[in-house]
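K.L.:
here's a sequence, model it:
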Amino acid sequence: MRPIHLTNAGGRDATVQYGNLPTEPSPPLGVPGKRVHFQRYLAATESGLHEALAAQLGEDYYQALVDGDPEVDLERVGRRIGNTQLVYLTSGGEVIYSAPQVLEVVYAPDGSERERRTPADALANTNVEEPVRYTGRLFTRAEVVRRFVFRRTVQLVHSDGLTFDYLFDMARELDAKDSVVLLGTGPKGALPLVFQTNGTPYRAFLEGRVRDDSYQLLMHLSNMELKLPEGAGS
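P.N.:
So this is what the prediction gives:
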């Protein structure tokens, strides 16, 4: 569970917890009664890659592949691969020993390059002094599922009696209206939610469900809105 600082419809703020929804275990793979063991094997060596074969046999080496197996290193191909390490290479295939400089390229809608810039860190903003805002902008459940693509859903949970009442009232109000409310960050709640530094910014929609004395408060996260192309009918 991770903390999130947010306000309710009345502007009162509190820090509560959120976490992933429980999921069903995936169906087992393989033969019934036997465990599946995953293993990686070496498929090719550097001498079997296109550049090496082209340098040795010429660009048109297809006949050599038919007549023999020049791309196969019989001593090494097929060996089991154990632990590996990630390395970065230059465009020339040389190993990079220091971190490369990252450059952010911005493209216009027509695909042309607009600008190049050094990327700035996007700081997390869901558990800071400025709380996540309950904007009051409501969407019906039927409307929101047709307009937005939800990438992830997390559940808000209480940690004591006070936060139970706080979240239960929010869920009951939303459930009674059959609606979800847009959440946002910043002084006016107009900014998206960023859960970790340099993480994906999301729009958040809060949905409440109530049954007797229990509640479920779901936060649906989206970074894509569905829109009709210009000139298309409604």
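K.L.:
going forward, measure contacts and count neighbours with C-alpha atoms only.
P.N.:
Will do.
K.L.:
buried set for the longest helix along the chain?
P.N.:
If each helix of the chain is counted by residues according to DSSP state H, the longest one is helix 161-177. Residues 163-164, 166-175 are the ones in helix 161-177 that count as buried (16 or more other CA atoms under 10 Å).
K.L.:
now, which of the residues you listed sits nearest Val128?
P.N.:
Of all the buried residues of helix 161-177, Thr163 has the smallest distance to Val128: 18.0 Å, by CA to CA.
K.L.:
please give the structure of this sequence too, so both can be compared:
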Amino acid sequence: MRKIHLMNEASRDATIVIDTVKAESGPTMGLPGKKINFRRYLAATDTGLHEALVAAHGEEYAQALIDGDPEIDVEQVGKYLTDTTPVFLSASGEVLHVSPHLVDVIFGPDGSERERKEASNIPGNVNDETPVRWTGRKLPRGQAITRFSFRRTIAVKHVDGLTYDFLYAMAQSLAEEDAMVMLGGGAKGKEPLIFQENGTPYRGFLEGRVDGPRYKLLLHLSNLELRVPDAAAS
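P.N.:
Predicted structure coming up:
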């Protein structure tokens, strides 16, 4: 089970379990009662790619395609693919037999490169000695769902009677306020949430729902804020 070390508004913390909330299954393709099997087939070989065709027939190779189908390797194209292994290619298309040297490139809003630096491993921070904290910043539920695009939702669950009381109190407080609270990692709760090494950093929004003795505590994750474009800039 995946776990999260969570601190509440009163600075009390506990380690509880988390589980991904699965969306309901949508309509399925195909005939009723019939199962569809998806298969992959080889569409082209390296000799049928643009660069190889340009080298063999020049930039204007449209007529060559009509006359002789040079892009089709009749011995390979259309073969059913089973297991595949990813490989890294160099800029010239050569297979790299050792791991590539990774570099982090940071781009500005205008698309220009701002910074280039050595890639570093960033550890996860949701289940270590420092708990994930309430930031104190709360947003009405309606405002949160219109300002941020939620990419994932995780259910926070209790593991015993004590953590039930701990989480139920959180859910009840948020439900009564009809609000979501932002969560943050690190000693001061200002860091984004990272669930595994080199994982995507997310902002976390905790939502609570209660129904009698039952509760739901949902952690919504976002890495995209929705903003109206500046009229003057546009």
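K.L.:
picking that back up, what angle separates the helix or strand just after the longest helix of the first structure from helix 161-177?
P.N.:
Using DSSP states H and E, the helix or strand that follows helix 161-177 of the first structure in sequence is strand 179-184. Put simply, strand 179-184 of the first structure runs at 120 degrees to helix 161-177, going by axes from the mean of the first three to the mean of the last three CA atoms, to 10 degrees.
K.L.:
burial count for Thr146 of the second structure?
P.N.:
Other residues lying near Thr146 of the second structure total 12 when counted by other CA atoms under 10 Å.
K.L.:
quick check: closest non-adjacent residue to it.
P.N.:
Nearest non-adjacent residue to Thr146 of the second structure, counting by CA to CA, 6 or more residues apart in numbering: Leu226, 7.4 Å away.
K.L.:
these two touch, right, that neighbour and Phe148?
P.N.:
Yes. Shown here, Leu226 of the second structure and Phe148 form a contact pair, counting by CA atoms under 8 Å, at 5.4 Å.
K.L.:
please say which of these two ends up with more neighbours.
P.N.:
Neighbours were counted for Leu226 of the second structure and for Phe148 using other CA under 10 Å; Phe148 has more, 18 against 10.
K.L.:
any idea how many residues pack against the nearest residue to that one once chain neighbours are set aside?
P.N.:
Leaving aside its chain neighbours, Phe148 of the second structure sits nearest to Glu225 (4.4 Å; criterion: CA to CA, 6+ apart). Each residue near Glu225 of the second structure was counted by other CA under 10 Å, and the total is 13.
K.L.:
between its first and last residues, how far does stretch 24-39 of the first structure reach?
P.N.:
Separation of the first and last residues of stretch 24-39 of the first structure by CA to CA, to the nearest Å is 26 Å.
K.L.:
buried sites along that stretch?
P.N.:
By neighbour count on 16+ other CA under 10 Å, the buried set for stretch 24-39 of the first structure is empty.
K.L.:
and the contacts of that stretch?
P.N.:
80-81 (CA atoms under 8 Å, 6 or more residues apart in numbering).
K.L.:
report the distance from that stretch to the chain centre.
P.N.:
Its chain's C-alpha centre and that of stretch 24-39 of the first structure lie 26 Å apart, by CA atoms, centre = their mean, to the nearest Å.
K.L.:
how far is the longest helix of the first structure from where the chain is centred?
P.N.:
Relative to its parent chain, helix 161-177 of the first structure has a centroid offset of 28 Å by CA atoms, centre = their mean.
K.L.:
much appreciated, bye for now.
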